[in-house]
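**Student:** Predicted structure and sequence below. I'll ask about it afterward.
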Amino acid sequence: MAIFDQGELKEIDEILASIENGATRDVNLQDRLARISIRAAGELRTLNEMDPFSDEYLTKIRQVHEEIVGQMHTLEPRATRQSNHEGESSGPYPWDARHPKSVAAMLIACGFLIQVADIPRHGRILEVGCGTGSLTWNLARKGYRVDALDPSFAQCDSVVATTRDLPFVPNVIASTLNDWIDKRQKSYKYDAVIFFESFRRIMDHKSCLEKLTRDGHIEDNAKIIIAAESIFPSTSELLPYPWGPRLDGASLRSMRKWGRLELGFTRRYLQDLLARVGMQYKRLETDLALPLSQIVVGSRRIQRPYCEVLLKDDSRRYKATIEEGFNLAAEGFPSFLKWASGLSFREDWGRWTVGSRVELVFNEQLPSNVEILLELHQVFGPNVGKYLTVVIDQKSQVETLRMVEDKKSYSFRFRDVKTKMLTLLIPCPGRPGGFNRSMQHNERCMSGGSVANETATPDLLQREAESADVGALAKG
């Protein structure tokens, strides 16, 4: 079933053409485009009921993009239908704009990124989607050793021409990220991976970051930097889903005219995405050059204390059904789980929780009517009287925690569930007290977790304001 009314899309084309014809300069055109947006005739709200990391969601987003551009979408980034925009390009951006505001915004954004990244001197950087090389030039000029990727041979030639006389000449490669990662020699690891105006061109983000973080391509303390993207506080008319094609005028023009992929992201989606590959989320911006100066940094070492164990494809698993639940004292993870975070290594009595969130993603969608049963072993003092929250399908239920002498078992019931993810929110990460005997599934139920936490000590974990805590999730 079609998502958009094609007649409506043609009307949008006419509006875009009239705005473009009436614009005197590129900056004036961008100002005009900022005032319009598309109104979808299709039903996009159903995307909010899906797991944004699922194959089902990815398929639906591809359909949204294909209907907007009018052609089949490929998961691989590629050169646009034409390399130069008529009347808009006479040199690498931003110098082709010949407008002080555009030039200043790019220079401020590049400087802000270099400051925020704080990469060691002569550090190795992988720049994904270098375009015409505005950031590449600045990184190489700073003395970093840069591998700059772009699928466009023409744009790579332009970057080579503008950087060939620098003291540290970047290695410019006409390639997609997947091709480069598959063929590169692992004789060194990157200190940072930077997506500058290029994360919007990648559709399968989770697979992309998993490849970078889990296949030995980056250092243990490396950063993943997502910069100059449209990142929304929450869903809106211009981004009515966790992530997907933006529906503002400038994005529609780019997609309709040149077949580009113009994605936007909610903050929550990027935070969850980085968590899935073991990284902490931090968002920074300066209002002097927005949206170019909005940056998300994923830092691996800060987020994940030494004791946290992530469930990965090669993790040890034991055979169990969802009815039997998650035995926290067993070696490995149950076979019905696809992903888990926020849990420590196993001890004889169970596992600690790490930080204020435990996330479980199942291989299959949870039953439509599901009950979460938590059997607690102990509740550490600061958590007593606080709310333990279970979140499924963006619906949350809370229970006030009591001393285990008064109450040990907690039940959470959800209806009309359409997701594979379950989240437990720990109320007061602090010093540990153990709890949760086990996670059990009762009838159409999946098991849940527990809640006492301990702050990781500075000598075990590099700490910042957002560093993780460690707590107890015990199997008695």
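**Tutor:** Here it is on my side, so go on. Source: prediction; values computed, not measured.

**Student:** C-alpha from now on. contacts and neighbour counts both.
**Tutor:** OK.

**Student:** for the stretch 101-250 of the chain, what spans make up the helices?
**Tutor:** Counting by DSSP state H, counting those that start in this stretch, the stretch 101-250 of the chain forms helices over residues 134-142, 153-163, 177-183, 205-214, 249-258, given from the N-terminal end onward.

**Student:** could I get the ones you listed as TSV with distance to Leu29 and mean neighbour count?
**Tutor:** As requested, the helices of the stretch 101-250 of the chain are exported to TSV (distance: least, C-alpha to C-alpha, whole Å; neighbours: other C-alpha atoms under 10 Å):
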stretch	distance to Leu29	mean neighbour count
helix 134-142	22	20
helix 153-163	24	18
helix 177-183	32	14
helix 205-214	31	16
helix 249-258	9	20
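
**Student:** So for Asn21, which of those sits nearest?
**Tutor:** Evaluated with C-alpha to C-alpha, those place helix 249-258 nearest to Asn21, the distance being 12.9 Å.

**Student:** Please enumerate the strands of the stretch 101-250 of the chain.
**Tutor:** In the stretch 101-250 of the chain, the strands defined using DSSP state E, counting those that start in this stretch lie at 124-128, 145-150, 171-174, 190-196, 218-227, 231-232, 243-245.

**Student:** follow-up on the earlier one: looking at the helices of the stretch 101-250 of the chain, which is nearest to Ala97?
**Tutor:** Shortest distance between Ala97 and the helices of the stretch 101-250 of the chain, using C-alpha to C-alpha, is found for helix 134-142: 13.1 Å.

**Student:** returning to that earlier point: mind checking the helices of the stretch 101-250 of the chain for the one nearest to Arg35?
**Tutor:** Scanning the helices of the stretch 101-250 of the chain with C-alpha to C-alpha as the criterion, the closest one proves to be helix 249-258, at 7.3 Å.

**Student:** can you list contacts of that closest one?
**Tutor:** For helix 249-258, the external contacting residues (C-alpha atoms under 8 Å, 6 or more residues apart in numbering) are 13, 16, 30, 33-38, 68-70, 80-82, 245-246, 260-262.

**Student:** Return the most buried member of the strands of the stretch 101-250 of the chain.
**Tutor:** Ranked by average neighbour count under the criterion mean count of other C-alpha atoms under 10 Å, the strands of the stretch 101-250 of the chain are headed by strand 243-245 at a mean of 26.

**Student:** for comparison:
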Amino acid sequence: MEKVKYINNLKDLDIEIAKADNKAKISDDQLRQALSEFCYVVDYPLPKDPYSQEYYEAQMQLYLNISGRNKYTIANEHSPFDFEAIKNNPFPYFTKSSNTVGEQLIAQGFLIKTMNLAADSKVVEFGPGWGNTTLHLAQMGYKVTAVDCEESFLNLIRYRTQNLPNQVETLYQDMLDFTSNVKYDAAVFFECFHHCANHLQLLRNLHNIITDEGLIAFAAEPISDFPYPWGLRLDGMSVWSIRKFGWLELGFEPSYFLRTLLMLGWTPKRYRSDISPLANVIIASKSQMYYEPSEITLPPDECRTWATKETDPNLKLRFTHTKSVMTCAQNIDAKFIEFCISNYAPFDIDANINTGDSAQSIRVKKSSEKGLYKISIQKWSGKFTISSKVWKPAQVFHNGDNRELGLGIHYVRFVS
């Protein structure tokens, strides 16, 4: 395994980019290998609040520093290519790389299988680029709208789908400006969401675009271990794209991204396969003031406050630990929060539930039967905390289950 070189100035960065471009003359695989051998590092202080305007401005200033541009606009995402040369051989096929083509096909298939959309669903795809996902979806008979800020890509999609029974609707538009009188069953982002200059606003906008039973799919997005909540990615491929083309290349730390979805009224569930790093999809649905902790991929830092999940997928509950935390939608107009709880311990459990400025103690009798506990809300904080003593099934039932468990939470519902 090659040792990664750390670059901390633009002069050396340009040297590495030039080396990578020379490798590109050999093959796409050689280019990708060269870009994997270095990353950019900065000593750049960031404001603590990732939702603040100050944090946003700091990240955009870092983009300006690396890209050499004096501002970011959607025009910076321009992706020129020779239409006639590649109209019948688009990415990933023109790379002639078995690895790149294979990874892309696996990722697209994994996305389609994971979404599991009903026949004839309405789908809006943002940033479809070469149109590979668009083509797959349209060939399946879905009613597809493709939204892209690059007219050349839309021309390519029109060409590739022109003979299909269902015509793809193409819109030349920034994803942030998209509105529709039609509600869609799914919004798809395939390697695209990380180019959005205002991801918070886009997540808010999607509530008006998706049906109540619909979903958002974030596929092959850079949501992984990251040194800060969100911001510019500094790996070789990303800084090459930023410096050379002016593209905005963002990444997201998982706890930040999943918590943000929950805060903005979405319920996330993550699906992954070890067959490919691109086989990585987050499906988000509208929360509608109802949460089943067992069916949600919690932010990792919050997940660690709960007991280990059940291995039986048919057991729809999640056990708390000593102090379990869960983020919910911030803007909830409700007077009460209702918990459906079971206590599998051989004794009663006293618990304290905090929902902001209000806290309430409850006693849950020993019983696997479900019980409902309604807690009043005062100045909702956007999350709840459940604290209690824990017990070990292995010590009580001698069943080898050494987990420390609190209460079993079946669902949480907000009540007006």
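**Tutor:** Yep, it's here. The model shown is predicted, which means the values in this text are computed figures rather than measured ones.

**Student:** Just the TM-score for the two chains, thanks.
**Tutor:** A TM-score of 0.71 describes the superposed chains when it is computed by TM-score structural alignment, normalised by the length of the second structure; 340 aligned residues with a C-alpha RMSD of 3.9 Å.

**Student:** can I get the strands of the stretch 101-250 of the first structure in a markdown table with distance to Leu424 of the first structure?
**Tutor:** Shown next, in a markdown table, are the strands of the stretch 101-250 of the first structure (distance: least, C-alpha to C-alpha, whole Å):
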| stretch | distance to Leu424 of the first structure |
| --- | --- |
| strand 124-128 | 34 |
| strand 145-150 | 39 |
| strand 171-174 | 43 |
| strand 190-196 | 31 |
| strand 218-227 | 26 |
| strand 231-232 | 24 |
| strand 243-245 | 23 |
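
**Student:** between those, which gets nearest to Ser293 of the first structure?
**Tutor:** The minimum distance between Ser293 of the first structure and these falls on strand 218-227, with 7.0 Å, by C-alpha to C-alpha.

**Student:** Look up how far Tyr291 of the second structure lies from Phe319 of the second structure.
**Tutor:** Going from Phe319 of the second structure to Tyr291 of the second structure by C-alpha to C-alpha, to the nearest Å gives 14 Å.

**Student:** quick one, which of these two is more surrounded?
**Tutor:** Neighbour count, other C-alpha atoms under 10 Å: between Phe319 of the second structure and Tyr291, Phe319 has more, with 25 against 19.

**Student:** SS state for the more buried one?
**Tutor:** Classification of Phe319 of the second structure by DSSP: H, G, I helix; E, B strand; the rest coil places it in strand.

**Student:** Alignment lookup: it to the first structure.
**Tutor:** With TM-score structural alignment as the criterion, Phe319 of the second structure has no equivalent in the first structure.

**Student:** What is the neighbour count of the closest residue to Phe319 of the second structure other than its chain neighbours?
**Tutor:** Spatial nearest neighbour of Phe319 of the second structure, excluding adjacent residues (C-alpha to C-alpha, 6 or more residues apart in numbering): Gly408 at 4.3 Å. Residues near Gly408 of the second structure, counting by other C-alpha under 10 Å, number 23.

**Student:** Hmm, Gly408 of the second structure is touching Ala351, no?
**Tutor:** No - counting by C-alpha atoms under 8 Å, Gly408 of the second structure stays clear of Ala351, with 11.9 Å between them.

**Student:** Identify the contacts common to the two.
**Tutor:** Counting by C-alpha under 8 Å, 6+ apart, Gly408 of the second structure and Ala351 have no contacts in common.

**Student:** For Leu111 of the second structure, list the residues it contacts.
**Tutor:** Residues 217, 219, 279-281 are the ones in contact with Leu111 of the second structure under the rule C-alpha under 8 Å, 6+ apart.

**Student:** switch to 7 Å and redo it
**Tutor:** The contact partners of Leu111 of the second structure, taken as C-alpha atoms under 7 Å, 6 or more residues apart in numbering, are 219, 281.

**Student:** before we move on, what about Arg35 of the first structure?
**Tutor:** Residues in contact with Arg35 of the first structure, defined by C-alpha under 7 Å, 6+ apart, are absent; none qualify.

**Student:** which residue in the second structure lines up with it?
**Tutor:** Aligned by TM-score structural alignment, Arg35 of the first structure pairs with Glu37 of the second structure.

**Student:** again, but for Tyr190 of the first structure
**Tutor:** Under the pairing rule here (TM-score structural alignment), the equivalent of Tyr190 of the first structure within the second structure is Tyr184.

**Student:** Its match reaches Asn208, doesn't it?
**Tutor:** No - Tyr184 of the second structure is beyond contact range of Asn208, at 9.5 Å (criterion: C-alpha atoms under 7 Å).

**Student:** follow-up on the earlier one: I'd like the helices of the stretch 101-250 of the first structure laid out as TSV, including distance to Ala105 of the first structure.
**Tutor:** Putting those into TSV (distance: least, C-alpha to C-alpha, whole Å) gives the following:
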stretch	distance to Ala105 of the first structure
helix 134-142	12
helix 153-163	20
helix 177-183	27
helix 205-214	27
helix 249-258	17
